[in-house]
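**Q** got a structure for you, letters missing:
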């Protein structure tokens, strides 16, 4: 009974934190309490209102994994909250449907607080899902060619780099891990099939099963307009969303730092 009570409390607390406009619903008139109404959560989760009400009142049956996944989506839970929901329900977590492909507002704001650094956010499949202006000037058209693995192995919008070989192993290591975590994600599956079909190098690195972790690296690239640039690359993990923020900086007073100012 304790677990059901804790599950009910968690659902009520999460519901109270959500605004209708944050989940694509109209305001729906004055509200006596903050957050979504129970019937709105039930609608978003594609379940009956009665069933959801019983869950919030600790009277319902143990919800299935399918129900818990529906509640995860309806209540906009992140990875840690989703895991907590499954634990409260006494269920084994199913693999997430796919990588998180939205950038949290505080992460997006961070990109623009460092005007002298190029910064991008990548999801678990190496899609660039957020960037600042200097990153766009440095890396080219990120809207047309947003995936760094495609750029690396398939030659999309390439920039010559001294660290391309090393990045190949890092990228494959991360993509192999993503394939295990998100086996049902069609977008990721399509990317991996494309890379296997289009790159012998990718197939060879994949077969070697490399283990790499992000960290500080120094790279030299040949930029089409700024020339040769020496870059410092540092990665900040966003573990709740399985994302990485990559910061690219130049040594103070260097020719690369002056080129950054011109690019910006």
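**A** Arrived safely. The structure presented is a predicted model; accordingly, all values stated were derived computationally and were not measured.
**Q** please count neighbours and contacts with C-alpha atoms only from this point.
**A** OK.
**Q** the protein: strands as residue ranges?
**A** For the chain, the strands defined by DSSP state E cover 118-122, 128-131, 160-161, 217-223, 227-238, 243-249.
**Q** nearest to residue 200, out of those strands?
**A** strand 160-161 (19.0 Å; C-alpha to C-alpha).
**Q** which neighbouring elements make contact with that closest one?
**A** In terms of contacts (3 or more C-alpha pairs under 8 Å, 6 or more residues apart in numbering; DSSP states H and E), strand 160-161 is packed against strand 217-223.
**Q** then this one, side by side with the first:
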């Protein structure tokens, strides 16, 4: 039954994938939707016969390497990849590094919230998407987009609540380091952060802090002190977080945010 469901999943995903999304030329008018079997087989570097047997549930259980090849060929997202492995009765290996690309619909959401500064952070605290108000509030995101580096290695903006965020950040970074021990960018970040005695001290404490609602006071170089609320929305499939920074309606901080927005 599982292999039959696996074949159905492969077929449905193949028929839903447009050639342009798979990096293939559109070519003349197609008689069938999506990709052809031979196109998926070519993208996955396997024979057409073998791929056809997978769709028809006539072959043996595919290996992890075959499933990873199909993941790439069919442009599966992390949730779809995990589902593919479950159907094949195999535990997926952890990806080599954290996702550093925000999903388009998540990035688009940030721009529908004009009264909130909003960012998306990766598992390594890279800010990978943000809206204009977040750029104005946090300043120079394009120069230094990593919140952990900004927290431990720079002092561009003072804030209350920084100590608590330091523990939250280290806890999340330790989890990322355990999950992606061979990711070069993450290891380089941790090496840089170890220049901070505070970071090393918190790392040794091995803190466990869950993200959630926090109130902070920022000292902004343009508009002065801002009393703000920070709320975190998890994107678990990508190990990312969406952070919303807002002020109480009608407050001086709310008016200051509107000034920054302009």
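**A** Perfect, I can see it now. These numbers were taken from a predicted model, which means no experiment stands behind them.
**Q** superposing both, give me the TM-score.
**A** The TM-score (TM-score structural alignment, normalised by the length of structure 2) is 0.93; 261 aligned residues with a C-alpha RMSD of 1.7 Å.
**Q** hmm, back to that, most tightly packed of the strands of structure 1?
**A** Among the strands of structure 1, strand 118-122 has the highest mean neighbour count (mean count of other C-alpha atoms under 10 Å), at a mean of 26.
**Q** residue in structure 1 paired with residue 251 of structure 2?
**A** Taking TM-score structural alignment for the superposition, residue 251 of structure 2 sits opposite residue 254 in structure 1.
**Q** which residue in structure 1 aligns with residue 172 of structure 2?
**A** In structure 1, residue 172 of structure 2 lines up with residue 174, judged by TM-score structural alignment.
**Q** could you count how many residues lie near that match?
**A** Applying other C-alpha atoms under 10 Å, we find 18 residues neighbouring residue 174 of structure 1.
**Q** go on, residue 37 of structure 1?
**A** Counted with other C-alpha under 10 Å, the neighbours of residue 37 of structure 1 add up to 19.
**Q** what sits against it?
**A** residue 15 (C-alpha atoms under 8 Å, 6 or more residues apart in numbering).
**Q** which helices and strands sit right next to the top helix by length along structure 1?
**A** Using DSSP state H to define each element, structure 1 has its longest helix at helix 164-181. On a contact count with 3+ C-alpha pairs under 8 Å, 6+ apart, helix 164-181 of structure 1 meets helix 148-154, helix 200-208.
**Q** what range in structure 2 matches the last one?
**A** Translated: helix 200-208 of structure 1. By TM-score structural alignment, helix 200-208 of structure 1 lines up with residues 197-205 in structure 2.
**Q** show me the helices in the stretch 51-200 of structure 2, by range?
**A** Taking DSSP state H, counting those that start in this stretch as the criterion, the stretch 51-200 of structure 2 carries its helices at 64-73, 78-87, 104-110, 132-138, 147-153, 162-179, 184-193, 197-205.
**Q** now render the ones you listed as a markdown table, adding distance to residue 95 of structure 2.
**A** Listed next are those as a markdown table, based on distance: least, C-alpha to C-alpha, whole Å:
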| stretch | distance to residue 95 of structure 2 |
| --- | --- |
| helix 64-73 | 10 |
| helix 78-87 | 9 |
| helix 104-110 | 20 |
| helix 132-138 | 30 |
| helix 147-153 | 22 |
| helix 162-179 | 9 |
| helix 184-193 | 13 |
| helix 197-205 | 24 |
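**Q** among these, which is nearest residue 126 of structure 2?
**A** helix 147-153 (6.4 Å).
**Q** mean deviation, that closest one versus structure 1?
**A** When structure 1 is superposed, helix 147-153 of structure 2 averages 1.2 Å from its matched positions, counting by mean C-alpha distance after the TM-score superposition for structure 1.
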